[in-house]
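Peer 1: Need coordinates for the below:
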Amino acid sequence: MSSSGQNSSYDLSFKILLIGDSAVGKSSLIVSFISGSAKDIAPTIGVDFKIKLLTVADKRLKLTIWDTAGQERFRTLTSSYYRGAQGIILAYDVTRRNTFTNLSEVWSKEVELYSTNQDCVKILVGNKVDRESERAVSTEEGLALAKEFGCLFFECSAKTRENVDKCFEELTLKIMEVPSLLEEGSASLKRNILKQKPEPQASQEFGCCL
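Peer 2: Model prediction:
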């Protein structure tokens, strides 16, 4: 997998959404993936998004990664951002058990309620594995929940960058395996090209006198 911040041309465009409780490290995972470094991030207010250009399976991709606030008071703000997402990352903190149980009790229900895309690819991500001595959720439990959700599973560390690139890359590969999502990614690209196209001048359209 390679990334290119300079080249603005791409073959496919996908929308990825990160959800989960506050302070599980959603923003840190995104920053770690995009900039290759992990630093302390302030809590997200409402919704933020970042763009990453990368190449996966010989395709140049534009990922628009939406970062949602985990606090309950922002929930109503974020519901509309599920719309049109081809990939959803459900994140929890392996050192805080409640962030894991909330995936079943809160977040998976929100996906069912708000996701407009039945074929949307989901991935379960346990973050902060660098704090192994504080672990409160086992790898086996994570795997079991991912099986229940019917989705991919990764344990990551935004701090050490362990599995961060792999998690986004595998999610993208899975999206590209679904024909309807691949079609959406191409359609999104075409819409962007049309938007950028200048309006033709009448003199260019008609070369002869009427």
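
Peer 1: can we go C-alpha only for contacts and neighbour counts from here?
Peer 2: Noted.

Peer 1: Heading C-terminal from the longest helix along the chain, find the next helix or strand.
Peer 2: Secondary structure of the chain per DSSP state H: the longest helix is helix 179-196. Under the assignment DSSP states H and E, the closest C-terminal helix or strand after helix 179-196 is helix 202-205.

Peer 1: run this one through as well so I can compare:
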Amino acid sequence: MARRLDEDYDYLFKIVLIGDSGVGKSNLLSRFTRNEFCLESKSTIGVEFATRTLQVDGKTIKAQIWDTAGQERYRAITSAYYRGALGAILVYDVTKPITFENVSRWLKELRDHADANIVIMLIGNKTDLKHLRAVSTEDAQGYAEREGLSYIETSALDATNVESAFHLILSEIHRIISKKSLPSSESATSVKEGTTLVVGPQDGAGKRACCSGS
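Peer 2: Coordinates of the predicted model:
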């Protein structure tokens, strides 16, 4: 019965998580989908995804969140990884300036591979480490405004703004979808009857171990 209820949704939205290794992408994923956090997290190998069904603007949305390794050796998966994604969350670590500097490279890759109309959100993660902050909110907000991105700061550890971030991007995707009739080529991962591309072996898809990612 639980499985049937889980499949009762109005839209399926695929969202990809991108950013350097170690910025907290996998813990954002596990916090949002399972309300879990693991301090002993390890780098994601290849691709994993998890789902959560929730109410957004009066509709039942099934969010399919994909998490990929930030390491260079897994970059060959990019074109397939981005295919069908309606939203992207670009994550950096507020305590590590290099991860913020690399945001531009990730954004270029995203715009090279993803649909031109993809909704993009920039997240500054690990705000719980206040004494270690090295990237100011003002700098990140300014960058996001220049690039036309929404911006929010989060902590996967203490759950600050994690729900808000995902709700905001899902709401924006739904607002855009609601305003236009989707061509059939775009409907694959956005409507209930669609199919979803799976990259790589499925054994690890939606893996529930909390220590599975960065």
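
Peer 1: How alike are these chains, TM-score-wise?
Peer 2: TM-score of the superposed chains, computed with TM-score structural alignment, normalised by the length of structure 1, equals 0.83; 187 aligned residues with a C-alpha RMSD of 2.0 Å.

Peer 1: Now do the residue nearest to residue 107 of structure 1 when sequence neighbours are not counted against residue 151 of structure 1, distance only.
Peer 2: Nearest residue to residue 107 of structure 1 in three dimensions, chain neighbours excluded: residue 20, at 6.5 Å (C-alpha to C-alpha, 6 or more residues apart in numbering). Distance, residue 20 of structure 1 to residue 151 of structure 1, by C-alpha to C-alpha, to the nearest Å: 16 Å.

Peer 1: ok, now residue 136 of structure 1?
Peer 2: 21 Å.

Peer 1: what about residue 50 of structure 1, how many residues close to it?
Peer 2: For residue 50 of structure 1, the count of nearby residues is 14 (other C-alpha atoms under 10 Å).

Peer 1: Residue 105 of structure 2 now?
Peer 2: Count around residue 105 of structure 2 with other C-alpha under 10 Å applied: 12.

Peer 1: Now it: which helix or strand?
Peer 2: helix 103-113.

Peer 1: need the next SSE after that helix, C-terminal direction.
Peer 2: strand 119-125.

Peer 1: equivalent range in structure 1 for that next one?
Peer 2: Aligned by TM-score structural alignment, strand 119-125 of structure 2 falls on residues 121-127 of structure 1.

Peer 1: neighbouring contacts of that stretch?
Peer 2: In this structure, residues lying in contact with stretch 121-127 of structure 1 by C-alpha atoms under 8 Å, 6 or more residues apart in numbering are 24-25, 86-94, 142, 146, 151-158, 167, 171, 174-175.

Peer 1: now the helices for structure 1?
Peer 2: Counting by DSSP H, the helices of structure 1 are 26-35, 75-78, 97-102, 108-114, 139-149, 164-176, 179-196, 202-205.

Peer 1: and residue 65 of structure 1, which of these is closest to it?
Peer 2: helix 26-35 (7.6 Å; C-alpha to C-alpha).

Peer 1: what packs against the closest one?
Peer 2: Applying 3 or more C-alpha pairs under 8 Å, 6 or more residues apart in numbering; DSSP states H and E, we find helix 26-35 of structure 1 packed against strand 47-56, strand 59-68, helix 164-176.

Peer 1: what about the first one, how far off from structure 2?
Peer 2: So the one you mean is strand 47-56 of structure 1. Compared with structure 2 after the fit, strand 47-56 of structure 1 shows a mean deviation of 0.9 Å (mean C-alpha distance after the TM-score superposition for structure 1).

Peer 1: Next, the residues that contact that strand from outside, please.
Peer 2: 1-5, 8, 10, 30, 34, 60-69, 77-78, 169, 172-173.

Peer 1: among the contacts of stretch 121-127 of structure 1, which ones are buried?
Peer 2: Taking 16 or more other C-alpha atoms under 10 Å as the criterion, what is buried in these is 24-25, 86-94, 142, 146, 152-158, 167, 171, 174-175.

Peer 1: The residue nearest to residue 107 of structure 1 -> structure 2?
Peer 2: Using TM-score structural alignment, residue 20 of structure 1 sits opposite residue 19 in structure 2.

Peer 1: buried sites along stretch 9-20 of structure 1?
Peer 2: Applying 16+ other C-alpha under 10 Å to stretch 9-20 of structure 1 flags 12, 13, 14, 15, 16, 17, 18, 19, 20 as buried.
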